[in-house]
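**Q** here is a sequence with its predicted model. Questions after.
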Amino acid sequence: MPDTPTPAVLVYRDRLLAPPEGFVPRQYLAFTELRPVFLGCRRDAGFTDLTHEAAILGALPGVQPWQVPLFRQAGIVPDRLLRWARGHDVRIVHAQFGRGGALALPIARALGVPLVVTFHGGDASKRSHFRRSWPFRTIFQRRWPDLQREASKFLCVSGFVRRLLLERGVREDLLSVHHLGVEMPPMPPATRPRGNRLLCVGRLVPKKGFADAIAALAAARVRGHDVELDVIGDGPLRADLAAAASGHPVRFLGWQQPDQVAAAMAEAMALLVPSRVAASGDAEGLPTVVLEAQARGLPVIATRHAGIPEAVSHDVTGLLAAEGDVAALADAIGRLAGDEHLWQRLRDQALHSVRAEFDAVRQSQRLERRLLALL
């Protein structure tokens, strides 16, 4: 008899796939009993990098252009999409981000399968997502009550995100913490790179706190530490940050490929993650770049923001400061720049911690078990 086809999990991400979102497909790299099939409504640069089958709703044969906005705004699922999903033997829907859950809810409802939603940070923290704005409510606001009632599970990338959703009235039994993982590279060299180059990686948006990174760099240099800063990423604050960095040894490198980011980490003294809650309420969940740096033997200097302390223990696996405390960040930079033994100790203990708690293969296996338990 022929082998029974592997049933599928439909992974919904409305925008497939923005360049910084490699953490989305990484969640499924160790699946063996469920076959990931990706679906979105908008195609982005990372779409061609997906190794699993992926589709854009408007590009499915038989789906008319007018059916896409009807699906998004009114939740009317095209018959062609349902036939496509049933043809793939979809048994469960896993939506990325809260808004993705709201958009995917009608699909799970029409298929009669469980819906799981992963909340990543800003989708739980931004006040505008939950503010009553009748009659001009967003898709998420309109479907939020139904999403809480009908979803099988909300997975939170950190305990911080879980606490936010509890404060918003989500019932406790619906919420579970599931940390994202990172792929473990070969064991990095034990020697410290020459020089004192700091590295920031991420979108140039307020919650990343990169203005504090520039100010901390300047303060550390005033204290006599010969440190420099590379910033990898792009975003709406680039011009403002470049102006703030004028006269300081700061390079803005734009978006880089993963191998280029890895090379920059290999040459840096530390990853600087000065995240802070933005005025809008936007906050991190647990930045995967923290885990990637630890896995590559790069010590982390960060703020006690969101889920970061779940991965970085102060003076054990990294150095932490309060949000917005530029002087404390400068102190941490100076400590690490001037203490070879501290650098080595933080590196070694972070390497052990990240490999034990945040290995992508192990976390992917755990995710598959969670999804299978709902079938």
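**A** On my side now, so go ahead. All figures in this text were calculated on a predicted structure; none of them were measured in a lab. Residues are numbered from 1 along each chain as shown.

**Q** switch to C-alpha atoms for all contacts and neighbour counts from now on
**A** Will do.

**Q** grab the nearest non-local neighbour of Arg127.
**A** Gly281 (5.7 Å; CA to CA, 6 or more residues apart in numbering).

**Q** need the contact list for the closest residue in space to Ala215 that isn't next to it in sequence.
**A** In this structure, Ala215 finds its nearest non-sequential neighbour in Val326, 6.6 Å apart by CA to CA, 6+ apart. Counting by CA atoms under 8 Å, 6 or more residues apart in numbering, Val326 touches Asp212, Ala213, Ala215, Ala216, Ala219.

**Q** can you tell me which of these end up in strands?
**A** When DSSP state E defines the strands, the subset of the contacts of Val326 inside them is empty.

**Q** top of these by number of neighbours, please.
**A** Ala213 (27 neighbours; other CA atoms under 10 Å).

**Q** just checking, that one touches Pro274?
**A** Yes. Ala213 is in contact with Pro274 according to CA atoms under 8 Å; the separation is 6.2 Å.

**Q** and Arg99, how far from Thr51?
**A** Distance check for Arg99 against Thr51: by CA to CA, to the nearest Å, it reads 24 Å.

**Q** these two: which is more packed in?
**A** More neighbours surround Arg99 than the other of Arg99 and Thr51, with 23 against 11 (other CA under 10 Å).

**Q** for comparison:
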Amino acid sequence: MDNKLNILIYIKHFDLTPFTYNEILYLSKHHNVKVLCENVEIDKRFSMDYIIQFRTETKSLKCKINNFLIQHDLRLSYKSSKISRQFNDIIAQFKPDIIQCHYGDDALIFLDNINTLTIPIVIMFHGYDASAWLRNSTYVKKYKKYLNKPNIYAICCSENMKNRLALKGFSKEKITVVYYGTDINFYKREEYPDNKEFIFSQISVFRTKKGLEYTLHAFNRYLDKFQNKNFKLILAGDGELKGKIHELAHKLELSNFVEFPGWLNQQQAKELLEKTNVFVHHSITNKDGDMEGIPNVIIEAMAMELPVISTFHSGIPELVENTINGILIKEKDIEGYANAIYDIQKFSYLKENREKILERFELNQRNNDVNDIILTLTKNHEKTSNQ
């Protein structure tokens, strides 16, 4: 079998999210790739010639009723004759050797609307789909059924995530862990600044699970407890909680210590990490159960040799070893967080953090590992088909 495969990649919203976009770019350079998506917001690195867009019904009464049933864990079905025709026509024309689906919840739209196939299908779990959705009993039941099929497999981004899925009855033998990775050539420290004030930073979307509220309360507690005002906290990003976080900083009288530069592009993010002393990322579990996978930005910060303050949350301890790569604390532990802010200032830049990224969280390694899995699955399928 030729190592260049026909790979159909299903991703409902195809955008610049690093851990999906970089992987799809890599696969497109080594195989014949078609991306099946509903929405697309990408740059010129990926040709629109390889994109197939589909349409779903979102405003019909039938769709609204179905969404209500899904939200209340009464039924979980995305079957649609219109979508089914689109998907099966694409499969018949492209003749994929393997299909990759990103995000477990979105993947059900695809799985529910294709004819029975024997070629390998790989589901990529990333976070919400392997945490909050696991509270939905119909979702769990459906995936237990799908993963029992001999041609359907799963890849997730941490051992913690794999164990969560296994605890719900997902076939552990069908799940492979492949860690996210970052571009180590881009995220490489070029200088070691001697800052007049100690700089902490976080780069993230302003959402609840990013723990920004607790970060502000912890720095407020740190000020009260240690009376050290020689620091700057830079919270970069944008999102639904931006206004609330700005108001909280003002209410806690932290305006002189906190900066909000807004959304940063990749180059600007690197420049911020370059001047930072410590990276903070207080990930928490949402009320609906939503959890991180492993935040890519922590990988980037560690590639830049930064010590990290984060939490014992999801797969983060697999990346950040407590007291070695930084300090981990319990979620929402403001007192512990304040103490960590004080203690971590004894750390310097950590070359061992970059070494860990080189060994286990490097982008090319991630892409090669996913590619090897795809090649192995298709090769095994071909052997079985020829018997």
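**A** Perfect, I can see it now. Everything quoted here is computed from the prediction, not taken from an experiment.

**Q** before we move on, the earlier item: am I right that the residue nearest to Arg127 of structure 1 is in a helix?
**A** No. Going by DSSP: H, G, I helix; E, B strand; the rest coil, the assignment for Gly281 of structure 1 is coil, not a helix.

**Q** name the residues contacting each of Ala213 and Pro274 of structure 1.
**A** Jointly contacting Ala213 of structure 1 and Pro274 under the rule CA under 8 Å, 6+ apart are Leu329.

**Q** what's the match for the residue nearest to Arg127 of structure 1 in structure 2?
**A** Matched by TM-score structural alignment, Gly281 of structure 1 corresponds to Gly289 in structure 2.

**Q** next, count neighbours for that match.
**A** 15.

**Q** okay but it is in contact with Asp129, surely?
**A** No. Taking contacts as CA under 8 Å, Gly289 of structure 2 lies outside contact range of Asp129: 10.3 Å.

**Q** and the helix ranked longest in structure 2, how far from the chain's centre?
**A** Once structure 2 is assigned using DSSP state H, the helix that runs over the most residues is helix 363-386. Relative to the centre of its chain, helix 363-386 of structure 2 is centred 22 Å away, using CA atoms, centre = their mean, to the nearest Å.

**Q** buried set for it?
**A** Of the residues in helix 363-386 of structure 2, 363-367, 370-371, 374-375, 377-379, 381 count as buried by neighbour count, 16 or more other CA atoms under 10 Å.

**Q** circling back: residues touching the residue nearest to Arg127 of structure 1, list them.
**A** Applying CA under 8 Å, 6+ apart, the residues contacting Gly281 of structure 1 are Gly122, Ser125, Lys126, Arg127.

**Q** quick check: it vs Trp144 of structure 1, distance?
**A** 18 Å.

**Q** what packs against the one helix or strand Ser128 of structure 1 maps to?
**A** Taking DSSP states H and E as the criterion, Ser128 of structure 1 maps to helix 127-130. Helix 127-130 of structure 1 is packed against helix 139-150, with contacts defined by 3 or more CA pairs under 8 Å, 6 or more residues apart in numbering; DSSP states H and E.

**Q** which residues does the helix it packs on contact?
**A** 72-73, 98-99, 101-103, 105, 115, 129-132, 170, 174.

**Q** out of these, which sit inside helices?
**A** Judged by DSSP H, helices contain the following of the contacts of helix 139-150 of structure 1: Arg72, Gln73, Gly98, Arg99, Gly101, Ala102, Leu103, Leu105, His129, Phe130.

**Q** Leu291 of structure 1: which of these is nearest?
**A** Nearest to Leu291 of structure 1, judged by CA to CA, of those is Gly98 at 22.9 Å.

**Q** counting neighbours, what do you get for the closest one?
**A** 22.

**Q** dump the residue contacts of the counterpart of it in structure 2.
**A** Correspondence of Gly98 of structure 1 to structure 2, assessed by TM-score structural alignment: Gly104. Neighbouring residues of Gly104 of structure 2 by CA under 8 Å, 6+ apart: Ile123, Met124, Phe125, His126, Asp129, Ala130.

**Q** try Gln67 of structure 1
**A** Gly58, Ile76, Pro78.

**Q** how does it look with 10 Å?
**A** Contacts for Gln67 of structure 1 (CA atoms under 10 Å, 6 or more residues apart in numbering) come out as Leu57, Gly58, Ala74, Ile76, Val77, Pro78.

**Q** buried ones only from these, please, as a ChimeraX command.
**A** Buried subset of the contacts of Gln67 of structure 1, written as a ChimeraX selection, criterion 16+ other CA under 10 Å:
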select :57,58,77,78
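
**Q** what's the closest of the contacts of Gly104 of structure 2 to Ala303 of structure 2?
**A** His126 (21.2 Å).

**Q** mind checking how far the residue nearest to Arg127 of structure 1 is from Phe154 of structure 1?
**A** Counting by CA to CA, the gap from Gly281 of structure 1 to Phe154 of structure 1 is 20 Å.

**Q** with Ile308 of structure 1 instead?
**A** From Ile308 of structure 1 over to Phe154 of structure 1 (counting by CA to CA), the distance is 20 Å.

**Q** the more surrounded of those two?
**A** Between Ile308 of structure 1 and Phe154, Phe154 has the larger neighbour count (other CA under 10 Å), namely 28 against 23.

**Q** which ones are touching the nearest residue to Asp106 of structure 2 once chain neighbours are set aside?
**A** Spatially, and ignoring its direct neighbours in sequence, Asp106 of structure 2 is nearest to Lys12 (6.4 Å; CA to CA, 6+ apart). Counting by CA under 10 Å, 6+ apart, Lys12 of structure 2 touches 35-40, 53-54, 101-103, 106-107, 109-110.

**Q** if we go to 7 Å?
**A** Taking CA atoms under 7 Å, 6 or more residues apart in numbering, we find Lys12 of structure 2 in contact with Cys37, Glu38, Asn39, Asp106.

**Q** got it, and Leu264 of structure 2?
**A** Here Leu264 of structure 2 is in contact with Ala236, Gly237 (criterion: CA under 7 Å, 6+ apart).

**Q** ranges for the helices of the stretch 251-375 of structure 1?
**A** Using DSSP state H, counting those that start in this stretch, the helices of the stretch 251-375 of structure 1 run over residues 258-267, 288-295, 326-337, 340-357, 360-372.

**Q** once aligned, what mean separation remains between the second one and structure 2?
**A** Between helix 288-295 of structure 1 and the aligned residues of structure 2, the post-superposition mean distance stands at 0.9 Å (mean CA distance after the TM-score superposition for structure 1).
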